[in-house]
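Participant: I'd like to go over a predicted model; first the sequence, then the structure.
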Amino acid sequence: MPLEKRDVKLIISWYLQRTDTKISAFTDNIPGDDWVDNFIKRHDVLTNRVCQNIKRSRAEDVKKYFTNLKASPEGVPSGNIVNYDKTNLSDEPGSKKCIFRRGVKYTERVINFSKGYISLMFAGIAEDELLLPFVVYKAAHLYESWRQGGPKGTRYARSKSGWFDAACFEEWFLTVIVPWARRRVGPKVMIRDNLSSHLSETVINTCQEFNIRFVLLPPNSTDKWQPLDVSFFGPLKREEDNGES
């Protein structure tokens, strides 16, 4: 229940009334917007930002998630906790404004472009370590030239849509997560989205074999992509792989 400026004004007015204090600069002993702005500036732990509205049921989902998140990694060392997520790149030329006859229902243009979408999967360990990246192209065939120039050990795959389907996720899990899990002793925790295609029988059985627990993020919590800052990867350790990509 965050406060609005109006709430802060009323709290201050109530406090002044209780302490029988009169501030001549305040109209009707209620501070104005400038006073609230300066109050926020004086207390650097506060900030005034645009908030997102969520339903009460959504808030309960988030609360349950953090309750589960607190319990699941209990007793698990930070080197055994991995968080992963994917993002997408597109070489689609993008939308442009064009001139159409008024009343046209579908404002479309025909334009050719190559692969369309490329999906990238990144996984980070809680103790400052990145696992090997995984790239999925939109294509019917995976060409050798597409494997060139990436970080050493990068894995590559393809799908019809360029998105991670069940087969791509399973390949990523077996070639990136399993080698990491083999080197770790004790229970492991994976924090991930709740996409159902990521839970194949093979993945579930392998998780049981290597004592891997899944912590599922609340629905619709990973669909707002942020720009990728490549400088983030500078100081982190990357796992090297002696096998072929």
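Facilitator: That came through, no problem. Numbers count the residues shown, from 1 in each chain.
Participant: Only C-alpha atoms from now on, for both contacts and neighbour counts.
Facilitator: Fine.
Participant: okay, now residue 83: neighbour count?
Facilitator: Per other CA atoms under 10 Å, the neighbour tally for residue 83 reads 16.
Participant: So it, which state does it fall into?
Facilitator: Under DSSP: H, G, I helix; E, B strand; the rest coil, residue 83 falls in the strand class.
Participant: Please tell me how far the nearest residue to it once chain neighbours are set aside sits from residue 158.
Facilitator: Excluding its sequence neighbours, the residue lying closest to residue 83 (CA to CA, 6 or more residues apart in numbering) is residue 191, at 4.7 Å. Residue 191 sits at a distance of 24 Å from residue 158 (criterion: CA to CA, to the nearest Å).
Participant: ok, the two, which is more surrounded?
Facilitator: For residue 191 versus residue 158, the count of surrounding residues by other CA under 10 Å is larger for residue 158: 22 against 18.
Participant: show me where the chain has strands.
Facilitator: Taking DSSP state E as the test, the strands found in the chain are 81-90, 117-125, 129-130, 134-138, 155-159, 188-192, 212-216, 237-238.
Participant: Out of those, which one sits most buried?
Facilitator: Scoring these by mean neighbour count under mean count of other CA atoms under 10 Å gives strand 134-138 as the most buried, with a mean of 24.
Participant: I'd guessed residue 141 sits against residue 156; true?
Facilitator: No - counting by CA atoms under 8 Å, residue 141 does not reach residue 156; the two are 11.4 Å apart.
Participant: okay but the residue nearest to residue 83 is in contact with residue 215, surely?
Facilitator: Yes - Residue 191 lies in contact with residue 215 (CA under 8 Å); the separation is 4.8 Å.
Participant: one more structure, for comparison:
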Amino acid sequence: EWVCVSTDTKTVYEENGGTGKDFTTVVVSGNAAGVVSPPYVIYAAKTVNPLWCENGPAETQYRCSKKGWINEELFTDWFESLFIPETVHISKPIILIMDNLSAHISIKTIELALKNQIILMCLPPNTTHCLQPLDLTTFGFVLTYFRIYF
């Protein structure tokens, strides 16, 4: 395969690369006041390539997992390193509404929630599309623009 790039190009990207089976997960949270947390991006990789982190939104955290999906360890990391610090200034108790994914519930996450006066509320199975607040109000717009521009 031949690729033409300028001599100062350090990395060449394929416009339509990948297998079509690679996933990237982005965890976000927001509150009733409209404040949205920085993204927590999970790539399908063994290690995070520093190039993937360039020019991202401020305070974004980047992680990876084998398939690019969230797991128990990554959810706990998001909860402890991003969600709790982002909510420290909010009067307690607060509630975190989330889908009913087994990766969201671990003993460590529950202990952290209790310690920080955060009530964890899981939506019933198979209802995220009609009950999850961000699915109903935000993600539809994001998906529409993503399809247009990417």
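Facilitator: Done, it's in. Only a predicted model underlies this, so the values are computations on that prediction, with no experimental measurement involved.
Participant: how far away is the residue most central in space within the second structure from residue 145 of the second structure?
Facilitator: Most central in the second structure under CA atoms, centre = their mean is residue 27, positioned 1.8 Å from the mean C-alpha point. According to CA to CA, residue 27 of the second structure and residue 145 of the second structure sit 18 Å apart.
Participant: go on, residue 110 of the second structure?
Facilitator: Taking CA to CA, one finds residue 110 of the second structure at 35 Å from residue 145 of the second structure.
Participant: okay, those two: which has more neighbours?
Facilitator: A count of neighbours by other CA under 10 Å puts residue 110 above the other of residue 110 of the second structure and residue 145, at 16 against 11.
Participant: returning to what we had before: how about the spatially closest residue to the residue nearest to the centre of the second structure that is not a sequence neighbour, what does it touch?
Facilitator: Distances taken as CA to CA, 6+ apart put residue 40 closest to residue 27 of the second structure, at 5.0 Å, once the chain neighbours are dropped. Neighbouring residues of residue 40 of the second structure by CA atoms under 8 Å, 6 or more residues apart in numbering: 26-28, 60-63, 78.
Participant: What residue in the first structure is paired with residue 40 of the second structure?
Facilitator: Per TM-score structural alignment, the equivalent position to residue 40 of the second structure in the first structure is residue 134.
Participant: Just want to check the distance between its match and residue 204 of the first structure.
Facilitator: Noted for residue 134 of the first structure: a distance of 20 Å to residue 204 of the first structure, by CA to CA.
Participant: Residue 99 of the second structure matches what in the first structure?
Facilitator: Under the alignment by TM-score structural alignment, residue 99 of the second structure pairs with residue 193 in the first structure.
Participant: so who does that match touch?
Facilitator: Here residue 193 of the first structure is in contact with 85, 216-219, 221-222 (CA under 8 Å, 6+ apart).
Participant: could these be laid out in JSON lines, adding distance to residue 60 of the first structure?
Facilitator: JSON lines is the format used below for the contacts of residue 193 of the first structure (distance: CA to CA, whole Å):
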{"residue": "85", "distance to residue 60 of the first structure": "23"}
{"residue": "216", "distance to residue 60 of the first structure": "15"}
{"residue": "217", "distance to residue 60 of the first structure": "13"}
{"residue": "218", "distance to residue 60 of the first structure": "10"}
{"residue": "219", "distance to residue 60 of the first structure": "12"}
{"residue": "221", "distance to residue 60 of the first structure": "14"}
{"residue": "222", "distance to residue 60 of the first structure": "17"}
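Participant: out of the residues you listed, which are buried?
Facilitator: Buried members of the contacts of residue 193 of the first structure, scored by 16 or more other CA atoms under 10 Å, are 217-218.
Participant: what about stretch 171-180 of the first structure, distance to the chain center?
Facilitator: 20 Å (CA atoms, centre = their mean, to the nearest Å).
Participant: which part of the second structure lines up with it?
Facilitator: Using TM-score structural alignment, stretch 171-180 of the first structure pairs with 77-86 in the second structure.
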